[in-house]
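[1] Just the structure for this:
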Amino acid sequence: MNCLVVDDNIIARTTLKQLVKQDKDLLLAGECDNAMDAYRRIIEEPVDLLLLDIEMEGMTGIELVKSLGDRHPIIIFTTSKKEYAAEAFELNVADYITKPVTPARFLQAIEKAREILRSRRQELKVEDDSFLFIRDSNIVRRLKMEEILYAEAMGDYVKLYTTEKFYSVHSSLKEVEGKLPESKFQRVHRSFIVQVGKIDTIEGGTLIINRKMVPVADTYRAALNKRLRIL
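    Predicted coordinates:
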C-alpha cells in the first residue's frame, strides 16, 4: 500500500515516516509539507493512502480531501485537534488520530485502511480473474488477462497492450488497476501497470516487455524488486 505523508511539522512527518517503515506492507511514496504540493503530487502519481494533517497554511487537510472528490485515496487524519473529527468522518475517512501518534494507534488505523483497500479492490474486480470485459468502440469485448502485457495511461484513456495490438478504454489507470489481479500485475510508474510474468529484462529505470520499453519510477522500484525476488 503506497502512502504519502502530509504535515507542515517536520517532527510529525519524521514520526509518521518511521512508523510507515516499520510496516512491511506499507511503501512510503513521499512526503509534503503543505496540502497544495500534496494535491499536485496525487494528481500526477496517485497513492493508496494519505496520512494527512488538517491545520496547514493555505489549504487545510479537509479542503484537500474535498478537492480530490470521490476518487481520493484512503485517508487517515493525524492532527492535534479533536474538534474536526465530525467533519472529517463525513468525508468517509478511514480514521482520525489525535497527536502524538503512538505505534499502537497507528497500527489500528492502518488495519482499517487495509480493510477499506481490500473492499475497494473486491468491488472493482471481476469475479473471474482469467478475463475482463472492455468496451472497444461500440463493442463490449472479453479480453483474457493472460493476453495483457501492460497498461498505459493516456489522458482520459488507458491503453491495454497485447502481443499483437492494443485496446483503448475510457477509464483511469487507478480503475483499471482495481480490475487486474494483484497476483499477476504490478504498477511500476504513475502511467504504467505491467504483467510481472511478461517482463523480459530490467535495466536501470527501464524494463522490456515484448521488445517494448516501459519506465520504472523510483517510487515503485523497491516494491517491484521485492515482488521479483531478484537473486
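
[2] going forward, measure contacts between C-alpha atoms and count neighbours the same way
    OK.

[3] Determine the longest helix present in this structure.
    helix 103-124 (DSSP state H).

[4] Let's compare: structure for the following, please.
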Amino acid sequence: MEPTLARRPLTCAIVDDEPLALNVLSEYCAQVPFLTLKAQFQEALAAVEFLQDNPVDIVFLDIHMPRLTGLQLAQLLPAPAPRIIFTTAHAEYAAESYELPALDYLLKPIRFERFVQAAHRARAALALVGAGATTEPAENLNEALFIRQDNRLRRVVVDLFYAEGQKEYLMLYTAAGKLLTLQSFRSLEELLPLGRFVRIHKSYLISLRHLEFVERSRVQVHGTSLPIGETYREAFLEHLHYHGRV
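    Sure, this is the predicted structure:
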C-alpha cells in the first residue's frame, strides 16, 4: 500500500545565495524526520533548471537574490508547483510574498521551532491535497504552536483568542483555557500565520478572527475588552485596511 502524504517523507530543496543560510537550513532539514533534502542551490537559475525536471514537495526559497529574486523564481516553477516557504532577512517583502501562493514566510535568523512549524504546516497542506479535501480539517482552523513549558518546546493545537504579556511570560487565552509560556511576543509572532494576528498594545496581541469590534481606544476580542496602545494604533488600523477587515 502506498504511504499517504501525511506519512511518507516530503522532498524539499533550498535556494539561498548565502552559504551560511544554506548550511543552517540543511541542518534543520536533517533534524526533521519527515523531510528529505534533494538539492540546495546558491544560484536561482540553476535551481529553476533542476526543479523543472526534478519536482519536490517543498522549496525553501530566499527572496533577495541577485539576477533572479525568489519572488520571480516562484512564478517560473512548473505545475504542479511545490509548496513555497519563503526565507528572508527583509521583513518588508512579507506582503508581496503573500500575493503568491506561498505557504509560509520565515524571517532570518530563522529559529528551529519556527522552521518546524512551517514544515508541519507543509505536511498538513500536502496531506489535504493527497486526500482530495476541499476544506481544512479542524486542526488547521486553529494554530499549531510550539510553546515553552517546563524547559522544553511543546506542540499544542489551540484556538488562540489573544496573548497577554506578563513580564518574561505570555499568557495565551484560548478556547481550551489559559496557557502560560516562557516566551516573548516576537517569538510568538514568528510562529503565527502572517496576517491573522496583530499587536495592538505593548501587552497584547490579538487574533483578527476573534476581533468583534474596534473603538478609538479599545477592541473587543471574544467578549473581552482590550486597550489599543497609542504607539500601535496607526499600524493596527493599516493592518486592518490591508487585510480587508475595515
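
[5] what about the counterpart of residue 12 of the second structure in the first structure, neighbour count?
    Residue 12 of the second structure maps onto residue 3 in the first structure, with residues paired by TM-score structural alignment. For residue 3 of the first structure, the count of nearby residues is 22 (other C-alpha atoms under 10 Å).

[6] in a strand, that's where residue 3 of the first structure is, yeah?
    Yes - under DSSP: H, G, I helix; E, B strand; the rest coil, residue 3 of the first structure sits within a strand.

[7] That one reaches residue 23, doesn't it?
    No - using C-alpha atoms under 8 Å, residue 3 of the first structure is not in contact with residue 23, being 11.6 Å away.

[8] so what's the alignment partner in the first structure of residue 35 of the second structure closest to, chain neighbours aside?
    Alignment note: residue 35 of the second structure maps to residue 26 in the first structure; criterion TM-score structural alignment. Closest residue to residue 26 of the first structure apart from its sequence neighbours, by C-alpha to C-alpha, 6 or more residues apart in numbering: residue 1 at 5.0 Å.

[9] In which helix or strand does the alignment partner in the first structure of residue 26 of the second structure reside?
    Using TM-score structural alignment, the equivalent of residue 26 of the second structure in the first structure is residue 17. If you go by DSSP states H and E, residue 17 of the first structure is part of helix 10-21.

[10] Over to residue 139 of the second structure. Which of the three states is it?
    Quick answer, by three-state DSSP: residue 139 of the second structure is helix.

[11] what's the matching residue for it over in the first structure?
    Checking TM-score structural alignment: residue 139 of the second structure goes with nothing.

[12] residues contacting residue 139 of the second structure?
    Neighbour list for residue 139 of the second structure: residue 157 [criterion: C-alpha atoms under 8 Å, 6 or more residues apart in numbering].

[13] Now the element after the longest helix of the first structure, going C-ward?
    Counting by DSSP H and E, what follows helix 103-124 of the first structure is strand 131-136.

[14] related to what we said a few turns ago, what packs against the longest helix of the first structure?
    Helix 103-124 of the first structure is packed against strand 74-79, strand 95-98, helix 173-179, with contacts defined by 3 or more C-alpha pairs under 8 Å, 6 or more residues apart in numbering; DSSP states H and E.

[15] Okay, buried residues for the last one please.
    In other words, helix 173-179 of the first structure. Buried residues in helix 173-179 of the first structure, defined by neighbour count with 16 or more other C-alpha atoms under 10 Å: 173, 174, 176, 177, 178, 179.

[16] Kindly present those residues as TSV, with separate columns for distance to residue 120 of the first structure.
    As requested, those are arranged in TSV below (distance: C-alpha to C-alpha, whole Å):
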residue	distance to residue 120 of the first structure
173	15
174	11
176	12
177	11
178	8
179	10
